[in-house]
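1. Okay, here's the prediction I keep looking at, along with the sequence it came from:
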Amino acid sequence: MGISDLIASFLQESLDESDGGVLEVQRSDLAQRFNCVPSQINYVMSTRFSPEHGYIVESRRGGNGYIRITRVRMDRQTLLMHVVNSVGGELDLASAKAILSNLTTSGALDKNVGETLLACMGDRALGAVPRQTRDTVRAEMMKQALIHQLG
């Protein structure tokens, strides 16, 4: 079991024991506890406790900084719209893979649809698109595909 898995398990167990599905922790305390850099904590937050997984993460940096994880339940449409609104103007391939994986795992997208979208957004499919503009094209493709899934 890797460090990310250990951190995620610890946070999940703590969240399960918390009142009301809300957990507040210090980033520095977590990093110290698991003997890792704070960016490792950030990685776990962004990959394991994302809205696609049913969580909202609020963060405050600085001396008294904290991370607040709230478990939420979103319906499929709300989740897809949240992803559409959070994609931004560019989307690299690794992020597209993570988003589609999270959406299929959560059941918001059918596995075959997720795999098809990933194939369409891959560098091989976008080979005719200049490398410097692929992330922009990929972002628009993701947004349009997810909006289409809403209909």
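-> Good, I have the coordinates. Predicted model only: the values in this text are computed from it and were never measured.
2. all contacts plus neighbour counts: C-alpha atoms, from now on.
-> Fine.
3. ok, the residue lying farthest from the centre of the chain - contacts?
-> Ranking residues of the chain by C-alpha distance from their mean position (C-alpha atoms, centre = their mean) puts residue 128 at the top, at 28.5 Å. Residues in contact with residue 128 (C-alpha atoms under 8 Å, 6 or more residues apart in numbering): none are found.
4. and here's the other structure:
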Amino acid sequence: MNNMTDIIEQYIKQLFLEAKDDYITLKRSNVAEKFDCVPSQLNYVIKTRFTPEHGFIIESKRGGGGFIRITKITLQSDDYIDYLIETIEQVEAKEIDYIKILKILKNEKYIDYFDYEVMNNSLSILQKNTFDTLQLLDDIDILTTKKIKLTMDKNSKEMLLQFLTNIKYSKEKK
């Protein structure tokens, strides 16, 4: 049996399949009542499963006439890659969920399984080597440890940005 977040996610995805536009509008209270859950459960689903990285933009208005509008970003255009690049450039490296972004790129057919594995393994090796280095340095102070981790995060971010740029330009050549 699926948990409530999975059920609500599937319900919202089904609404998109039935919608004639690229957006749907929900009332928190109606969805909460339909699934006999609290409105915060819906908020959790939206914040974790309908993010820009997943290809959605959220618009929300609270109060009596409040609503949640979820708009699906058209993933077939280069605009999505541009959007990802711009978004990633603006956030701190430690806040980026690299694996989630790679999975979306694979699922939306921007990259194939091979490209996914190469990039995923590259990022994993970078992390592993960084943590192995930290373990070798027994007498390292906390500030130096933070600097090394920050460097790893920055390198991971730069790798992802370069990867996205390569995807963008390879799509333009086709």
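-> It's in. Source: prediction; values computed, not measured.
5. about what we covered before: mind checking the SS state of the residue farthest from the centre of the first structure?
-> Secondary structure, DSSP: H, G, I helix; E, B strand; the rest coil: residue 128 of the first structure is coil.
6. what's around the closest residue to residue 25 of the second structure other than its chain neighbours, how many residues?
-> For residue 25 of the second structure, ignoring the flanking residues on the chain, the nearest one in space by C-alpha to C-alpha, 6 or more residues apart in numbering is residue 69 at 4.3 Å. Applying the criterion other C-alpha atoms under 10 Å, we find 17 residues in the vicinity of residue 69 of the second structure.
7. Quick check: residue 69 of the second structure touching residue 56?
-> No - with contact defined as C-alpha atoms under 8 Å, residue 69 of the second structure does not reach residue 56; the gap is 10.0 Å.
8. Output the longest helix belonging to the first structure.
-> Counting by DSSP state H, the longest helix found in the first structure is helix 134-150.
9. Number of residues surrounding the residue mapped onto residue 162 of the second structure from the first structure?
-> Using TM-score structural alignment, the partner of residue 162 of the second structure in the first structure is residue 148. By the criterion of other C-alpha under 10 Å, residue 148 of the first structure has 9 neighbours.
10. For residue 148 of the first structure, give its distance to residue 1 of the first structure.
-> 38 Å (C-alpha to C-alpha, to the nearest Å).
11. what's the answer for residue 130 of the first structure, then?
-> Distance of residue 130 of the first structure to residue 1 of the first structure, given as C-alpha to C-alpha: 39 Å.
12. Between these two, which has more neighbouring residues?
-> Using other C-alpha under 10 Å as the criterion, residue 130 of the first structure and residue 1 rank with residue 130 on top: 10 against 5.
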